[in-house]
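Peer 1: sequence first, predicted coordinates after that:
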Amino acid sequence: MAKQFDRIEDQHRSFIEEQHMFFTGSAGPEGRVNISPKGMDSLRVLGPNRISWMNLTGSGNETAGHLRENPRMTMMWCSFTTRPMILRTFGTARATHVNDPEWDELAQHFPAHRSARQIFDLDIDLVQTSCGYAVPFMEFQSDRDTMQKWVDGKTDEELRAYWQNRNTETIDGKPTGVPV
């Protein structure tokens, strides 16, 4: 049975912090809906109604483009271990890019990463928990080092060129606001 809350309670925060992976969902007023898995040390619960996550360079940049048109965002965590639960947060988000005045304030919460494109800051208006009875058991082995190795093999100029070629528009051709 789903339960709804108007804030992240202590037990929700603990659950979020135990998970090695989370999912984000966003959509513009038209076009495709994006659901994206995230990991690494890239998420912080900053208060009972606030979560921020650092978005690292990837093959696309859908969330940033969607938020420019429609600030809705959903985040989801599910337990793959002993505690069967799914937790979702719903709210509105904004993207802060590396050249925005708010960047330093938000970035201080995360380890420095050369490929950080944005920090998404979610203002939560609803938290929902539900059973995770059908979620399979899986065992965490480790974070992947693939992204870090890829970044380490690039200069800052090469990373910006990648953003220019792959991250300035969504797959629907909408601008993402990523600085190049």
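Peer 2: Structure received. Residues are numbered from 1 along each chain as shown.

Peer 1: can we go C-alpha only for contacts and neighbour counts from here?
Peer 2: Will do.

Peer 1: chain center to stretch 2-21: distance?
Peer 2: Relative to the chain's own centre, stretch 2-21 is displaced by 15 Å; criterion: CA atoms, centre = their mean, to the nearest Å.

Peer 1: show me what the helix or strand encompassing residue 16 is packed up against.
Peer 2: For residue 16, the host element (DSSP states H and E) is helix 10-18. Here helix 10-18 touches no other helix or strand, going by 3 or more CA pairs under 8 Å, 6 or more residues apart in numbering; DSSP states H and E.

Peer 1: now the angle from the helix or strand just after that helix to helix 10-18?
Peer 2: Per DSSP H and E, the first helix or strand lying C-terminal to helix 10-18 is strand 22-27. Relative orientation of strand 22-27 and helix 10-18, computed by axes from the mean of the first three to the mean of the last three CA atoms, to 10 degrees: 100 degrees.

Peer 1: buried sites along the helix or strand that strand 22-27 is followed by?
Peer 2: Proceeding N to C from strand 22-27, the next assigned helix or strand is strand 33-38, under DSSP H and E. Neighbour-count burial for strand 33-38 flags 35, 38 (criterion: 16 or more other CA atoms under 10 Å).

Peer 1: put this beside the first:
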Amino acid sequence: MAKQFPALGADHQSFIKAQHMFFVGSAAPTGRVNISPKGMDSLRILSENRILWLNVTGSGNETAGHLLEDARLTLMWCSFERRPLILRAYGTARMIHAGEPGWDDHLARFTPIPGARQICDMAIEMVQTSCGYAVPFMDFAGERDTLRHWAEDRGEDGLRAYWAEKNATTLDGRPTRPDTTLA
């Protein structure tokens, strides 16, 4: 049932754009594997082999720390509505932080989201589709605005303090930035 492709075709891209959420999977060479759901308007397809996603503040920052040690990344979408399909993009990625080359140009591709802390730039090496026959049907009720309000309420200084306290290291104690500080 599974099929592999060297890149995102037009049908794959249409499927991705129709989904309301995606999942990110990453791991360092040792330690915990992380799978994280992502939502909001935080993903852009740049080409058949390149995707950007805007990483907003969360309770952890595992992917950023993992990518410093092992650039492997998997993104996954699954349809909860009509079409039974699971799509995975496998590749390598790097995080771009505010002030680093590329940040301003890439950030301009997104509608501003309070608490944006990194942009993940992924090079796709393989795409795989599978049936999704066992994925349940679920109705989309709308976007949550909780994270947006949470970040707005903290303001820039409050977010920086939160990043320093909660997002500077992974669960395994690995730094989440190359210089181990937050911008």
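Peer 2: Now that the structure is in, tell me what you want to look at. Because the structure is a prediction, the values reported are computed rather than measured.

Peer 1: quick TM-score on the pair, please.
Peer 2: Comparison of the two superposed chains (TM-score structural alignment, normalised by the length of the first structure) gives a TM-score of 0.98, and 180 aligned residues with a CA RMSD of 0.8 Å.

Peer 1: returning to that earlier point: what's the mean gap between the helix holding residue 16 of the first structure and the aligned bit of the second structure?
Peer 2: Compared with the second structure after the fit, helix 10-18 of the first structure shows a mean deviation of 0.1 Å (mean CA distance after the TM-score superposition for the first structure).

Peer 1: which other residues reach that helix?
Peer 2: By CA atoms under 8 Å, 6 or more residues apart in numbering, the residues outside helix 10-18 of the first structure that reach it are 45, 77, 87.

Peer 1: show me which of these is closest to residue 122 of the first structure.
Peer 2: Nearest to residue 122 of the first structure among the contacts of helix 10-18 of the first structure, counting by CA to CA, is residue 45 at 9.7 Å.

Peer 1: what's the closest of the contacts of helix 10-18 of the first structure to residue 121 of the first structure?
Peer 2: For those, the nearest to residue 121 of the first structure is residue 45 (10.0 Å; CA to CA).

Peer 1: tell me the buried residues in stretch 44-53 of the second structure?
Peer 2: Going by neighbour count (16+ other CA under 10 Å), the buried part of stretch 44-53 of the second structure is 44, 48-53.

Peer 1: thinking again about what came up before, among the contacts of helix 10-18 of the first structure, which are in helices?
Peer 2: Members of the contacts of helix 10-18 of the first structure lying in helices (criterion: DSSP state H): none.

Peer 1: please work out how many residues are found near residue 77 of the second structure.
Peer 2: Using other CA atoms under 10 Å, residue 77 of the second structure has 22 neighbouring residues.

Peer 1: verify the contact between it and residue 19 for me.
Peer 2: Yes - look at residue 77 of the second structure against residue 19 with CA atoms under 8 Å: they come within range, at 7.0 Å.

Peer 1: C-terminal to the lengthiest strand in the first structure, what's the next element?
Peer 2: Looking across the first structure with DSSP state E, the single longest strand is strand 116-131. As assigned by DSSP H and E, the chain's next helix or strand after strand 116-131 of the first structure is helix 146-152.

Peer 1: start and end residues in the second structure for that next one, please.
Peer 2: Aligned by TM-score structural alignment, helix 146-152 of the first structure corresponds to residues 146-152 of the second structure.

Peer 1: buried sites along the matching stretch?
Peer 2: Residues 147-148, 151 are the ones in stretch 146-152 of the second structure that count as buried (16+ other CA under 10 Å).

Peer 1: got the contact list for that stretch?
Peer 2: Where contact means CA under 8 Å, 6+ apart, the residues beyond stretch 146-152 of the second structure that reach it are 57, 113-115, 159.

Peer 1: show me the residues you listed that map onto helices.
Peer 2: Among these, the residues falling in helices (DSSP H) are residue 159.

Peer 1: so which of the contacts of stretch 146-152 of the second structure is the closest to residue 133 of the second structure?
Peer 2: Residue 133 of the second structure lies nearest to residue 57 out of those, by CA to CA, at 33.0 Å.
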